[in-house]
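Novice: Structure for this input, please:
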Amino acid sequence: MAQMELAGMPRRLFACTPSRLAAFEDCPRRYRMIYLDRPRPPKGPPWAHTSVGVSVHNALRRWWEERFERRIPLRAAELLRLGWVDEGFRDPEQSQRWRERGVQMVRGYVAGLDPAAEPRGVERSVATRTEALAFSGRVDRLDDRDGELVVVDYKTGRRPVTDDDARTSPALALYALAAGRMLRQPCRRVELHHVPTSTIAVAEHTEGSIARHVRRAESVAADAVAATEALRAGGDPDEAFPPRPGSLCSWCDFRRLCPQGQAAGPVRQAWDALGEDPGPAAP
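Specialist: Down below sits the predicted model:
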């Protein structure tokens, strides 16, 4: 049974990141495999869309680390090619086509940026505590605009982002809370930057909207703690951490270990999330 908290003792906080909270909310069984099972079950092969996302994020981080005079679109293209992650693709030709598509993404995106607008942080680690959480995470970019902080998160998927995506994102709200507390500046605006289309989705949080996101995160954390305590007390792992079959199962790293996940959707190739291949790169 769960250990009782002693009167007068501080409450133990749930250490978490956005990924950890999302993993439990998406599928408790997947959460258990990632964070609790030891040894951890082997993951499936790498995904090509993850390689594209990592490559673009790394190129944009390194672009901001360049000297001011080198912050030009051509340099972004060079950094993308230099740091290209060549994993999960069908063959070298597909990888090369997507590398050049990545070049187009970052060149077009940085062409719309002011290279002199120095961010407050790039890949900035932030952390804070609530009554139940010890939260930490890493913000893609943290801008300082007219004395207020702005959380910027890059997206590289096929679907353009919307203002509703920004408003309902638990990660962005918690980043805003943590950044504002750490740097002691107002932080209410959060943005999703869709790099392929250079479009921006925006949400302006209030104390109330951030509080709602915190309550939701604390509720997810409480469920994760209860399930973990049940497992450690000898409970059935599949009862404490039941699978949550759905469309995400086709993309799960642990699908082959989960009968319910295998039945939930079709098998996906490692490059399927990319969609239609871009045409040959221009010479």
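Novice: Every contact and neighbour count from this point should use C-alpha atoms.
Specialist: Noted.
Novice: What segments of the stretch 51-200 of the chain are helices?
Specialist: 73-82, 92-111, 163-168, 170-183 (DSSP state H, counting those that start in this stretch).
Novice: Quickly compare those helices and say which is most buried.
Specialist: helix 170-183 (a mean of 22; mean count of other Cα atoms under 10 Å).
Novice: Following up with a second sequence; could you model it the same way so I can compare the two?
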Amino acid sequence: MTTTPGAVPGATDGDAAPSAARPASLSPSRAGDFMQCPLLYRFRVIDKLPEKPSAAATRGTLVHAVLERLFDHPAQERTAPRAKALVPGQWQRLLEAKPELAELFPEGDGGAELARWLTEAEALVERWFTLEDPTRLEPVEREFFVETELDSGLRLRGIIDRVDVAPSGEVRIVDYKTGKAPRPQYAEGALFQMKFYALVVWRLKQVVPRRLQLVYLGSGEVLTYDPVVADLERVERKLLALWEAIREATETGDWRPRPTKLCGWCDHQAVCPEFGGTPPPYPLAVVPRQGAQGGEPGAVRPAQS
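Specialist: Sure thing, here's the model as predicted:
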């Protein structure tokens, strides 16, 4: 019997709660969730448990919006003062889309905390001008949604901050980060997202991007990497192994927590066994495993390089 990736064999739509969803595709962020903690992946993708917005993440969204909108202006007008002037308007647009973001800031301080937060966002925007010159850039795409299906049936998707194409046809993928650049020993993890995007572009356009570029506004650094076909083939194998582990966990309902230092920032401690909580009832049909070998259910199997 052939099954769709992420589907539970033998189950019908009526077997699952209306709010539940079987994984149907993989993005860099969701792949990162599963590698960090399979139970976190379940909470976000299958249970869709709510999470509180954070000031740091919202600031990142704001800065991304400003840098995207700056390219609406002619090249000579892409200046730091113009970019900073976009911050209040883009913040208002975020508030209109998500009024709950106003709860990030106390009401009784006369707007002091919000003003400080907006100033921090402006500083990140201004720092970008020390790293790139937007007057010399004409992005082909901004906030570019990409999606492709591999031969295996795995669907990959994501949003690329910026795509530049040189007159020679060479492609550069750029991603803005509002945090600090990682230490060299952790650079590979940071580049995973970019290699994911490069794989999608390669499969879509049959072109290997010439350069992957991470722009860290928090520390004023730029991390670059020039991929080759062998890199992207390794990433594809890793993603296929990851997806197989996700499918196995989906079918068995066995999603193991993986404690790390990041647990302290998790919104789901109340329902996590590592903190004495109980996960909500699993909303999908479960297929018992028979004669399984090679590791614990839900565990990520090592990818072959």
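Novice: Any idea what the TM-score is?
Specialist: Once superposed, chain against chain, the TM-score is 0.77 (TM-score structural alignment, normalised by the length of the first structure); 244 aligned residues with a Cα RMSD of 2.5 Å.
Novice: can you put the helices of the stretch 51-200 of the first structure in JSON lines and add distance to Leu133 of the first structure?
Specialist: As requested, the helices of the stretch 51-200 of the first structure are exported to JSON lines (distance: least, Cα to Cα, whole Å):
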{"stretch": "helix 73-82", "distance to Leu133 of the first structure": "36"}
{"stretch": "helix 92-111", "distance to Leu133 of the first structure": "35"}
{"stretch": "helix 163-168", "distance to Leu133 of the first structure": "19"}
{"stretch": "helix 170-183", "distance to Leu133 of the first structure": "11"}
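Novice: For Pro28 of the first structure, which of the ones you listed is the nearest?
Specialist: Nearest to Pro28 of the first structure among the helices of the stretch 51-200 of the first structure is helix 170-183 (17.8 Å), distances taken as Cα to Cα.
Novice: mean deviation of the closest one from the second structure?
Specialist: Once fitted to the second structure, helix 170-183 of the first structure is off its aligned match by 2.0 Å on average (mean Cα distance after the TM-score superposition for the first structure).
Novice: elements contacting that helix?
Specialist: strand 121-129, strand 133-145, strand 148-155, strand 187-194, helix 207-232 (3 or more Cα pairs under 8 Å, 6 or more residues apart in numbering; DSSP states H and E).
Novice: With distance to Arg32 of the first structure and mean neighbour count as extra columns, can I get the ones you listed in TSV?
Specialist: Listed next are those as TSV, based on distance: least, Cα to Cα, whole Å; neighbours: other Cα atoms under 10 Å:
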stretch	distance to Arg32 of the first structure	mean neighbour count
strand 121-129	24	17
strand 133-145	19	19
strand 148-155	27	22
strand 187-194	29	23
helix 207-232	8	16
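Novice: thinking again about what came up before, so which of the helices of the stretch 51-200 of the first structure is nearest Gly53 of the first structure?
Specialist: Between the helices of the stretch 51-200 of the first structure, helix 92-111 lies closest to Gly53 of the first structure; by Cα to Cα that is 9.0 Å.
Novice: Run through who's touching that closest one.
Specialist: 52, 55-56, 59-60, 72-74, 76-78, 80-81, 84, 86, 89, 195-198, 277-281 (Cα atoms under 8 Å, 6 or more residues apart in numbering).
Novice: What angle do strand 187-194 and it make with each other?
Specialist: On the basis of axes from the mean of the first three to the mean of the last three Cα atoms, to 10 degrees, helix 92-111 of the first structure is oriented at 140 degrees to strand 187-194.
Novice: Work out the gap between helix 92-111 of the first structure and the centre of the chain.
Specialist: 21 Å (Cα atoms, centre = their mean, to the nearest Å).
Novice: ok, back up a step: just the buried residues out of the contacts of helix 92-111 of the first structure, in ChimeraX syntax.
Specialist: Here is the ChimeraX selection string for the buried members of these, based on 16 or more other Cα atoms under 10 Å:
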select :52,55,56,59,60,72,73,76,77,78,80,81,84,86,89,195,196,197,198
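Novice: one step back: turn the helices and strands packed on helix 170-183 of the first structure into a markdown table, columns for distance to Arg29 of the first structure.
Specialist: Below are those laid out as a markdown table (distance: least, Cα to Cα, whole Å):
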| stretch | distance to Arg29 of the first structure |
| --- | --- |
| strand 121-129 | 26 |
| strand 133-145 | 21 |
| strand 148-155 | 27 |
| strand 187-194 | 29 |
| helix 207-232 | 10 |
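Novice: right, so of those, which gets closest to Leu21 of the first structure?
Specialist: Across these, closest to Leu21 of the first structure is helix 207-232 (Cα to Cα), at 6.7 Å.
Novice: Packing partners of that closest one?
Specialist: The contact analysis (3+ Cα pairs under 8 Å, 6+ apart) places helix 207-232 of the first structure against helix 18-26, helix 170-183, helix 237-240.
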